[in-house]
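1. sequence first, then the predicted structure, then my questions.
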Amino acid sequence: MRILLVERDQRLARCVAADLRRQGYEVDQAARGGEALRSCRQADMVLLDLSLPDLPGPHVCRDIRAIADVPVLALSGDRTEATRVRALRAGADDCLDKPFGFRELVARIEAIMRRAGAARPPETAPVPDLPVTTDAAARVARVGERELSLTEKEFDLLHLLVSRPGTVVSREEIMAKVWGAPWNSRSRTVDTHVGSLRKKLGHDEWIATVRGVGFRFAPTGHPAPAGPIEVPVRAGGSGRRAARPQKTAPLSVVLAS
């Protein structure tokens, strides 16, 4: 099992890495968030210090979970509930306060890997080639060869959607992972940013609105979202159009003799 240890305190990192290797783990080390994003795909688990010198720990955690199917154990140095909550909302599987005992660290690693093994599907469908690409480490998004000019939150939102093509991402999840806040049904923050992204992408239909749920990245050539879609009202309209009911195939029943 290969562990990526992301820790700014190099003295602590050397001690933890040496102890893990004595337990039979393979250990790669990184001291910055950018290094972690470049190396996380090769790891079976990431131990992530939340106090990194280049990027906020929760942001790194969110980006790791977006680009790699790898469990994350966050390591918190300030021992506050707020920090633990931010880490868990960013996608960490668990959060361990520093200083910690090595036996507890190993026990938490084993517990997370048991849960991850039970939850992992037997096969994972290959990710199709997409017209939009995002680089979490460089924080660059492109449509083909054209680089997009995005705000911080626009990039985070696009990266979340593009990393899960064809999957509906709820407004609640978007608010938690991009803004680190609970979703308010009266807020238009998510919708406003989606509208801005559609303009910058140049294709309104690439980010589909799934009524009552959230948004789905479905570029041309990929499956359209299931369920009714909100249709924008043209100027002069009096309200939102009703969702068109989907046709269903007639049901046939075969009775066994």
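-> Perfect, thanks for sending it. Numbering: from 1, shown residues only.

2. going by C-alpha atoms from here, please, whenever you check contacts or count neighbours.
-> Will do.

3. the stretch 101-250 of the chain: strands as residue ranges?
-> 132-135, 140-143, 146-147, 168-170, 207-210, 214-217 (DSSP state E, counting those that start in this stretch).

4. so which of those is nearest residue 119?
-> strand 168-170 (19.2 Å; Cα to Cα).

5. and the strands of the stretch 101-250 of the chain as CSV, adding distance to residue 161 and mean neighbour count?
-> Converted to CSV, the strands of the stretch 101-250 of the chain look like this (distance: least, Cα to Cα, whole Å; neighbours: other Cα atoms under 10 Å):
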stretch, distance to residue 161, mean neighbour count
strand 132-135, 10, 19
strand 140-143, 12, 16
strand 146-147, 17, 12
strand 168-170, 7, 18
strand 207-210, 8, 22
strand 214-217, 6, 23
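
6. want to throw these into a markdown table with distance to residue 83?
-> Output for the strands of the stretch 101-250 of the chain, formatted as a markdown table (distance: least, Cα to Cα, whole Å):
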| stretch | distance to residue 83 |
| --- | --- |
| strand 132-135 | 26 |
| strand 140-143 | 27 |
| strand 146-147 | 34 |
| strand 168-170 | 24 |
| strand 207-210 | 32 |
| strand 214-217 | 27 |
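
7. quick one: the helices in the stretch 51-200 of the chain, in order.
-> 57-67, 81-89, 102-119, 152-162, 171-174, 189-201 (DSSP state H, counting those that start in this stretch).

8. point out the most buried one among those helices.
-> Counting by mean count of other Cα atoms under 10 Å, helix 57-67 has the highest mean neighbour count of the helices of the stretch 51-200 of the chain, with a mean of 24.

9. who touches it?
-> Contacts to helix 57-67, defined as Cα atoms under 8 Å, 6 or more residues apart in numbering, come from residues 33, 36-37, 40-41, 48-51, 70-72, 86-87, 90-92, 136, 159-160, 163-164, 177.

10. quick one: contacts for residue 36?
-> Contacts of residue 36 by Cα under 8 Å, 6+ apart are 4, 6, 30, 60, 64.

11. next up, a second structure to put side by side with the first:
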Amino acid sequence: MKILVVDDEKLLVKGMKFNLENEGYEVECAYDGAAAVEMAREGKFNLIVLDVMMPEVDGLEACMRIREFSNVPVIMLTAKSEDADKLMGFECGADDYLTKPFNVLELKARVRALLRRAAGVQRSRGSLLTAGELTLNTEERTAMRAGESVELTAKEYDLITLLMRNPRRVYSRENLMNVVWGYSYAGDYRTVDVHIRRLREKLERNPAEPEHICTKWGVGYYFKE
């Protein structure tokens, strides 16, 4: 497994590289967002650890650029801990978030977990997300179940894409509303429930007992591979 570590704090990068290599990973390093994008474009990394606060091209911008051509898993690093900052990271395409200062054991655990998720939801270098009978083409914004095309609305597609890119991550209705509909949306949180129901009707074999689009009672929704 090959990991790209990106941060303008060179001492921190050195420490992450040392600890990840001790876990058996091959690690390459970059110190700004522009370099990260160019290195990611080669498509040789299984995961990217990307700092948010960098000069010129910051981590959020770099993540958005990477998402234009790759679904490689991304862990964002930041000194900020507010939910709004985390949601912004997810909107830009991040898969996970780690707040500085962090314990290196937590970094290792998140790396292992994210690589496991990425193995469950097969990610192509270009555009495909697959799980069981479901396939999304994120470039063409199309969906298929058991080889047959499924028509989704724009919001349905955005919602299932977010869930499939982050399997087993539980999202509350509020989080889904913020990420998929935007912070300024004034609608009722039950809008999320309606879209989840429609997705189950369109994508699940048995909507009453969904295999993939699951509910964590009292918390929210998540995607199971």
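-> Yep, it's here. Note that the structure is a prediction, hence the values are computed from the model and not measured.

12. TM between them?
-> TM-score for the superposed chains, counting by TM-score structural alignment, normalised by the length of the second structure: 0.57, backed by 148 aligned residues with a Cα RMSD of 3.2 Å.

13. before we move on, back to that, quick one, which of the strands of the stretch 101-250 of the first structure gets closest to residue 103 of the first structure.
-> Residue 103 of the first structure lies closest, by Cα to Cα, to one member of the strands of the stretch 101-250 of the first structure: strand 132-135, at 36.1 Å.

14. in the second structure, what range does that closest one match?
-> When the second structure is aligned by TM-score structural alignment, strand 132-135 of the first structure has no counterpart there.

15. same for that strand, what does it pack against?
-> strand 140-143, helix 152-162 (3 or more Cα pairs under 8 Å, 6 or more residues apart in numbering; DSSP states H and E).

16. a markdown table for those, including distance to residue 109 of the first structure?
-> Putting those into a markdown table (distance: least, Cα to Cα, whole Å) gives the following:
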| stretch | distance to residue 109 of the first structure |
| --- | --- |
| strand 140-143 | 32 |
| helix 152-162 | 26 |
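
17. quick one, which of these is nearest to residue 17 of the first structure?
-> Evaluated with Cα to Cα, these place helix 152-162 nearest to residue 17 of the first structure, the distance being 31.1 Å.

18. for residue 14 of the second structure, see how far away the residue nearest the centre of the second structure is.
-> In the second structure, the centroid-proximal residue (Cα atoms, centre = their mean) is residue 95; its distance is 2.6 Å. Distance of residue 95 of the second structure to residue 14 of the second structure, computed by Cα to Cα, to the nearest Å: 23 Å.

19. what's the answer for residue 98 of the second structure, then?
-> The separation that residue 98 of the second structure has from residue 14 of the second structure, given Cα to Cα, amounts to 17 Å.

20. can you redo the helices of the stretch 51-200 of the first structure as a markdown table with distance to residue 25 of the first structure?
-> Formatted as a markdown table, the helices of the stretch 51-200 of the first structure follow (distance: least, Cα to Cα, whole Å):
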| stretch | distance to residue 25 of the first structure |
| --- | --- |
| helix 57-67 | 21 |
| helix 81-89 | 24 |
| helix 102-119 | 10 |
| helix 152-162 | 31 |
| helix 171-174 | 33 |
| helix 189-201 | 42 |
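
21. among those, which is nearest residue 182 of the first structure?
-> helix 171-174 (6.6 Å).

22. quick one on the thing from earlier: out of the helices of the stretch 51-200 of the first structure, flag the one nearest residue 142 of the first structure.
-> That would be helix 189-201 among the helices of the stretch 51-200 of the first structure, by Cα to Cα, at 8.8 Å.

23. in the second structure, what residues pair with that closest one?
-> So helix 189-201 of the first structure is aligned with nothing, judged by TM-score structural alignment.

24. that helix vs helix 152-162, what angle?
-> 80 degrees (axes from the mean of the first three to the mean of the last three Cα atoms, to 10 degrees).

25. for helix 189-201 of the first structure, packing partners?
-> Counting contacts by 3+ Cα pairs under 8 Å, 6+ apart, helix 189-201 of the first structure packs against helix 152-162.

26. what angle separates the helix it packs on from helix 57-67?
-> What separates the directions of helix 152-162 of the first structure and helix 57-67 is an angle of 30 degrees, with the same axes, to 10 degrees.

27. not counting sequence-adjacent ones, nearest residue to residue 163 of the second structure?
-> Distances taken as Cα to Cα, 6 or more residues apart in numbering put residue 223 closest to residue 163 of the second structure, at 5.4 Å, once the chain neighbours are dropped.

28. can you report how many residues lie near the one you found?
-> For residue 223 of the second structure, the tally of surrounding residues (other Cα atoms under 10 Å) stands at 24.

29. kindly provide the distance from it to residue 119 of the second structure.
-> With Cα to Cα as the criterion, residue 223 of the second structure and residue 119 of the second structure are 14 Å apart.

30. repeat for residue 179 of the second structure
-> Using Cα to Cα, residue 179 of the second structure is found at 24 Å from residue 119 of the second structure.

31. then residue 111 of the second structure?
-> 12 Å.

32. equivalent analysis for residue 26 of the second structure, please.
-> 18 Å.

33. and for residue 21 of the second structure?
-> As judged by Cα to Cα, residue 21 of the second structure and residue 119 of the second structure stand 20 Å apart.

34. ranges for the strands of the second structure?
-> 2-6, 26-30, 47-51, 74-78, 96-99, 122-123, 128-131, 134-137, 142-145, 148-150, 213-216, 220-223 (DSSP state E).

35. closest one to residue 190 of the second structure among those strands?
-> Nearest of the strands of the second structure (Cα to Cα): strand 220-223, 11.6 Å.

36. pull up the aligned stretch in the first structure for the closest one.
-> The aligned range for strand 220-223 of the second structure is empty, by TM-score structural alignment.

37. same question for stretch 58-72 of the second structure.
-> Under TM-score structural alignment, stretch 58-72 of the second structure corresponds to residues 56-70 of the first structure.

38. for residue 102 of the second structure, grab the count of nearby residues.
-> When neighbours are defined as other Cα under 10 Å, residue 102 of the second structure has 12 of them.

39. which residue in the first structure aligns with it?
-> Using TM-score structural alignment, the partner of residue 102 of the second structure in the first structure is residue 100.
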